[in-house]
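Peer 1: What would the 3D arrangement of this be:
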Amino acid sequence: MPTLTFRKAQRTDLETIVALLASDPLGQSREDASTPLPAPYVSAFEAIDTDPNQLLVVVTEAGKVIGTLQLTFLPNISRLGAWRAQIEAVRIDPNCRSAGIGREMFLWAFEQARARGCQLIQLSCDHTRKQAQRFYEGLGFEASHIGYKKVL
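Peer 2: Below is the predicted model of the structure:
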């Protein structure tokens, strides 16, 4: 297992993060990693960076960004007012996949959620990502809900 470092993403990481998001077939169909980056990415980064309930993270090995994920901390009235964490935008450099890095990223995210007092961690997964679904189930996630999205 490589030595991984987790840190809050910086503005200078944004091009790499978007490139990671675009590094698989699904991401290629919905991301634009051209440079300079389209302005909405910069605006989104600034909003995430200043929101105390958002944590955009990069994972580095020997100083090189090889992964990213976003954690959102959500207060809820349900479940006796329990906080939950939403994990999204998990990507690993294609050259680094299948080396246990994804598992380490999730274990790190679980600890961050516990440290923030979350009682539940959740994610959604595109129905076409069968391998990812097996990975999440191996980490103890259960497919407990049906999700819906509507493009506005």
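Peer 1: switch to C-alpha atoms for all contacts and neighbour counts from now on
Peer 2: Noted.
Peer 1: Please name every helix or strand in contact with the longest helix along the chain.
Peer 2: Counting residues, the longest helix found in the chain (DSSP state H) is helix 101-115. Counting by 3 or more Cα pairs under 8 Å, 6 or more residues apart in numbering; DSSP states H and E, the packing neighbours recorded for helix 101-115 are strand 83-92, strand 118-123.
Peer 1: in which helix or strand would I find the residue located most distally from the centre of the chain?
Peer 2: Going by Cα atoms, centre = their mean, the residue of the chain most distant from its centre is residue 80, 26.3 Å out. Counting by DSSP states H and E, the element that carries residue 80 is helix 78-81.
Peer 1: now the other sequence, so there's something to compare against:
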Amino acid sequence: MGDLEIRHASADDLPAIVAMLADDPLGAQRESPDDLTPYRAALERLEADPNQHLVVAVREGQVIGTLQLTIIPGLSRKGATRALIEAVRIHADERGGGLGGLLIQWAIDTSRRLGCAVVQLTSDKSRTDAHRFYVRLGFTASHEGFKLQL
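Peer 2: Below you'll find the model as predicted:
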């Protein structure tokens, strides 16, 4: 993948991250790339929490991918720690080239290094391409997810 770097995101990366979050029909309804104020506040909260890992994939100075990895201590599974992968996005020009798999592998490797017993993620039911992608990477659709908007 050339000179690809996966690193923690910075405030300078927010415009590119938010643009990727907004670059599909679901994200276009939820995100506001024209106003980065709430995203800056969220990034400050993420940076203050050692269990949060917001990363970007960068090539030739351009942010081309992102994901958030959350480490969750717990009591179930004999006190196991789990990892949650969220907000996986690849720039439209980079999709299909293996970058998503590299980002997910980074998340799995980091989860293992941090002592997690399981890595989990959710994906909107309408994102069938993403579902096939996660299955190819070894994930199983083992649970039914529920959300309550507040």
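Peer 1: before we move on, back to that, which residues of structure 2 does the helix holding residue 80 of structure 1 align to?
Peer 2: Per the alignment by TM-score structural alignment, helix 78-81 of structure 1 matches residues 76-79 in structure 2.
Peer 1: what's the mean deviation for the helix holding residue 80 of structure 1 versus structure 2?
Peer 2: Following the fit onto structure 2, the mean deviation recorded for helix 78-81 of structure 1 is 0.6 Å by mean Cα distance after the TM-score superposition for structure 1.
Peer 1: Now do that helix: distance to the chain's middle.
Peer 2: Computed by Cα atoms, centre = their mean, to the nearest Å, the chain-centroid distance of helix 78-81 of structure 1 equals 24 Å.
Peer 1: residue in structure 1 matching residue 65 of structure 2?
Peer 2: Residue correspondence, TM-score structural alignment: residue 65 of structure 2 in this structure matches residue 67 in structure 1.
Peer 1: what's the helix or strand for that match?
Peer 2: Residue-wise, residue 67 of structure 1 maps onto strand 64-74 under DSSP H and E.
Peer 1: If I take that strand and strand 83-92, what angle do their directions form?
Peer 2: 160 degrees (axes from the mean of the first three to the mean of the last three Cα atoms, to 10 degrees).
Peer 1: Which elements pack onto strand 64-74 of structure 1?
Peer 2: Applying 3+ Cα pairs under 8 Å, 6+ apart, one finds that strand 64-74 of structure 1 makes contact with helix 14-21, strand 54-61, strand 83-92.
Peer 1: Same list, those, but as JSON lines with mean neighbour count and distance to residue 112 of structure 1 please.
Peer 2: Formatted as JSON lines, those follow (neighbours: other Cα atoms under 10 Å; distance: least, Cα to Cα, whole Å):
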{"stretch": "helix 14-21", "mean neighbour count": "21", "distance to residue 112 of structure 1": "20"}
{"stretch": "strand 54-61", "mean neighbour count": "20", "distance to residue 112 of structure 1": "10"}
{"stretch": "strand 83-92", "mean neighbour count": "21", "distance to residue 112 of structure 1": "9"}
